[in-house]
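# Pasted the sequence and its predicted model underneath.
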Amino acid sequence: MSVRTIGVVMNGVTGRMGYRQHLVRSVLAINEQGGVTLSDGSRVTLRPVLVGRNADKLARIAAAHGIPDHTTDLDAALADDGNLIYFDAQVTSARVKAVLKAVDAGKHVYAEKPTAESVQEAVALAQAAAAKGVKNGVVQDKLFLPGLLKLKRLVDGGFFGRILSVRGEFGYWVFEGDWQEAQRPSWNYRAEDGGGIVLDMFPHWHYVMENLFGRVTSVYAHATTHIPERVDERGERYAATADDAAYGIFELEGGVVAQINSSWTVRVNRDELVEFQVDGTHGSAVAGLRDCRAQHRAATPKPVWNPDLPVTARFRDDWQTVPDNAEFDNGFKIQWELYVRHVLEDAPFPYDFASGARGVQLAELGLRSSAEGRRIEVPQL
């Protein structure tokens, strides 16, 4: 079968996610496996065109991976008819302008989330892409994690009966940057640069809830900045103006209640950096990044509350590991393959700019809920 190559403009590959997950573990990994296989058996490889503001960083990355095409001129990259796809992994504050340029140039656009800093801008992106007739997609990588794929298998199989609640715990301690280097870039903690854990994580939680449990109908959130001052990459102190922790309660269609804590100021005392517990009338499950454990109602023990006696039961021993039953590839790479098939042969791809706008909407309403101290309904966009 034939092999075709298409150009992919990749803006923001000098950043952590753009480089590791999208360039190295997705685009280059796809090429190493021989490309994306289409429905007719033919294959498509991807020719990355690296774009960014720092020419030296781009040159180093390009040299390390044998990539001939790199430039600081986005307009020139978009003018090349051989480049069919534009991908954006820049800081959020720079995304809208660049994506609109790509849409105007007739490129199919794939972008990291959040697609914008406000729901108004996010909706405008979706409308612009629809008006131009270009394919569009947003990264929703958590759906392709092994743990959540196993959890979805339980949902689809009716394991839970009627789902009652979801409890999510996400986060870890991000060092302040003084006595130990911070493991996240400083812009994450400046609201003026598009930072904040609500804008970063609520779009994730939105697509997880929407795809696994149902549409979000209301939000009550408390966002806060626990660490008011941090040290940036140059060793200079700066005021942390963005929220670094958020505690949210979400109501979903069908009466499901979800409680999700998100924090960059918490020390990990759980098996994985993110865990979701789902409780239903017929069973419960706890899913993380890779693993998932379940407990059916027939195997549920009967704990008795007695604070005067030590607990001898090992409650975790009563849970059963959900088997892999499949080979799990990198979630970012899987979604890249889906998007390429969507562009080239109109294969299904529900993770479009409209779904990205709904995620931004939840973040915006979460921040509003926190500011006003009240529950806010989430209208359908």
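Received it, and whenever you're ready, just let me know what you need.

# rest of the way, CA atoms for contacts and neighbours
Noted.

# Quick one: residues contacting residue 364.
By C-alpha atoms under 8 Å, 6 or more residues apart in numbering, the residues touching residue 364 are 118-119, 199.

# Next, report how far the helix or strand containing it is displaced from the centre of its chain.
Per DSSP states H and E, residue 364 falls inside helix 353-372. From the chain centre to the centre of helix 353-372 is a distance of 15 Å (C-alpha atoms, centre = their mean, to the nearest Å).

# rewinding a little: selecting buried members of the contacts of residue 364 in PyMOL, what would you type?
Command for PyMOL that selects the buried part of the contacts of residue 364, burial taken from 16 or more other C-alpha atoms under 10 Å:
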select buried, resi 118+119+199
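
# where exactly do the strands run in the stretch 101-250 of the chain?
In the stretch 101-250 of the chain, the strands defined using DSSP state E, counting those that start in this stretch lie at 108-111, 136-138, 163-171, 216-224, 229-231, 237-239, 245-252.

# what ranges do the helices span in the stretch 251-381 of the chain?
Taking DSSP state H, counting those that start in this stretch as the criterion, the stretch 251-381 of the chain contains helices spanning 331-345, 353-372.

# here comes the other one, which I'd like you to weigh against the first:
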Amino acid sequence: MVGCGNISAAYLETFPRLDAVELAAVSDLNMDRARAVAAEYPGVRALTVDELLSDDGVDLVLNLTIPAAHAEVALKAIAAGKHVYGEKPLAASTAEGQAMVDAAAAAGVVLGSAPDTVLGTGTQTARKAIDDGLIGKPISATATMVTPGHERWHPNPDFYYVPGGGPLLDMGPYYVSALVTLLGPVASVIGAASSTRDTRIIGSGLRAGEEIPVSTPTHVTGVLVHASGALSTLVMSFDAVATRSSNIEIHGETGSLAVPDPNRFDGEVHLRRLDGDGWELLPVSAGYQGASRGIGLEDLALTPAGELPRASGELGFHVLEVMQAVLASAESGGAVPILSTCERPAAVALSRPREAEAGSLP
């Protein structure tokens, strides 16, 4: 694991519940922090990044660095012959993301990318409802994430307010990944964006009260035209307060679905049928039960050789290009075509990870 910051705690809680992945070593720019993590987990070593990448006992690198460093660390790991699974977004730019995808393919290693929340029962139950025809042909979707800003709780929020951050690059991966999982890849986008404030005030930690600059849009709206013809409307904001609507709604010819927060693994899925009397709660019918951050690592390790993991680098790159295209459209005022595509990730049957057949990484 490279990077022992805030998000690492969620992965560290999950590792003991994974059967196909074992944490061997950790690294961080602050080696004291790495050593503190290693001390909590018997058998885990604190290594420098170079030591970790040259270690024959490391097969897969979990990249939890800040977005600006995702590509640098991933490319070094790939060059060392390691499989890589990284936090979202895949990279800070499409050029970096493409370099990662190309390098992994050339090296014959597997590239995976968060979010893996879409593998949980919430999004997967909704996907099964669509695949089973419960809403007929999908027509449109809405996806909304509204919060007043991460500086209110994060002690070092600077990276949220520079290019590669913002509500779209930070939270958008959950929503766009879910939309692609539910409705398939995106063919073109159009977007608009704004920023309410030029600075933000850190609200917690040792830097509380410090003012930081904002250099990326903090309210973004986009329309995604899926290759299937379905249209998704996306609203991502660090400027507003809250929303009462469902995080994602999918509308079809014969029904509508209310889909739970894609930043969670579970949650209720509700269906409103064309001839029904109201909203009905669908039973949990698909997805990894009891999943938490890190299940994407397990899914990658269990994926048979030659197949893409569900939380793949291909999907991560497509989602990254979609988000960057929304921002480019916001600047140009015109529609932007999406040059990449991806397979709609394979559905997850209702199971716990250990029920899957173990694959063999190349």
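Done, it's in. These figures come from a predicted structure and were not determined experimentally.

# rewinding a little: just the helices of the stretch 251-381 of structure 1: most buried one?
With neighbours defined by mean count of other C-alpha atoms under 10 Å, none of these is more surrounded on average than helix 353-372, at a mean of 24.

# Can you spell out the matching residue range in structure 2 for it?
Residues 313-332 of structure 2 are the counterpart of helix 353-372 of structure 1, counting by TM-score structural alignment.

# Give me the mean distance between that stretch and structure 1.
Taken over the aligned residues, the distance from stretch 313-332 of structure 2 to structure 1 averages 1.3 Å (mean C-alpha distance after the TM-score superposition for structure 1).

# Could you pull up the residues touching residue 352 of structure 1?
Here residue 352 of structure 1 is in contact with 126, 136-138 (C-alpha under 8 Å, 6+ apart).

# ok, so what distance separates the aligned partner of residue 36 of structure 2 in structure 1 from residue 14 of structure 1?
Counting by TM-score structural alignment, residue 36 of structure 2 lines up with residue 60 in structure 1. Residue 60 of structure 1 sits 10 Å away from residue 14 of structure 1, going by C-alpha to C-alpha, to the nearest Å.

# Those two - which one has more neighbours?
Legend: neighbour count by other C-alpha atoms under 10 Å for residue 60 of structure 1 and residue 14, higher for residue 14 (22 against 13).

# ok but that one is inside a helix, no?
No. Read with DSSP: H, G, I helix; E, B strand; the rest coil, residue 14 of structure 1 is coil and lies in no helix.

# Residue 206 of structure 1 pairs with which position in structure 2?
Checking TM-score structural alignment: residue 206 of structure 1 goes with residue 176.

# most centrally placed residue in structure 2?
Nearest residue to the geometric centre of structure 2 (C-alpha atoms, centre = their mean): residue 115, 2.4 Å.

# Double-check it against residue 85; I have them as touching.
No. Judged on C-alpha atoms under 8 Å, residue 115 of structure 2 makes no contact with residue 85 at a distance of 10.2 Å.

# quick one: contacts for the match of residue 206 of structure 1?
Here residue 176 of structure 2 is in contact with residue 319 (C-alpha under 8 Å, 6+ apart).

# Distance of it relative to residue 87 of structure 2?
Distance from residue 176 of structure 2 to residue 87 of structure 2, by C-alpha to C-alpha: 15 Å.

# go on, residue 338 of structure 2?
In terms of C-alpha to C-alpha, residue 338 of structure 2 sits 22 Å off from residue 87 of structure 2.

# now do residue 74 of structure 2
11 Å.

# Counting neighbours, go ahead and name the busier of those two.
Neighbour count, other C-alpha under 10 Å: between residue 74 of structure 2 and residue 87, residue 74 has more, with 29 against 23.

# Can you tell me the element the aligned residue in structure 1 for the more buried one falls in?
Using TM-score structural alignment, the partner of residue 74 of structure 2 in structure 1 is residue 99. Element membership of residue 99 of structure 1, judged by DSSP H and E, is helix 95-104.

# That helix vs structure 2, average offset?
Looks like 1.0 Å for helix 95-104 of structure 1 (mean C-alpha distance after the TM-score superposition for structure 1).

# Can you list the buried residues in that helix?
95-96, 98-100, 102-103.

# Among those residues, which one lies nearest to residue 228 of structure 1?
residue 95 (26.6 Å; C-alpha to C-alpha).

# returning to that earlier point: quick check: the match of residue 74 of structure 2 touching residue 88?
Yes. Assessed by C-alpha under 8 Å, residue 99 of structure 1 is found in contact with residue 88 at 7.2 Å.

# Name the residues contacting each of these two.
residue 109.

# on that earlier part again, determine the set of other helices and strands touching the helix holding residue 99 of structure 1.
strand 83-88, strand 108-111, helix 119-132 (3 or more C-alpha pairs under 8 Å, 6 or more residues apart in numbering; DSSP states H and E).

# how deep is residue 145 of structure 1 tucked in, by neighbour count?
Other residues close to residue 145 of structure 1 by other C-alpha under 10 Å number 20.

# For it, what is the corresponding residue in structure 2?
Residue 145 of structure 1 maps onto residue 120 in structure 2, by TM-score structural alignment.

# how far away is that match from residue 260 of structure 2?
From residue 120 of structure 2 to residue 260 of structure 2 the distance is 11 Å (C-alpha to C-alpha).
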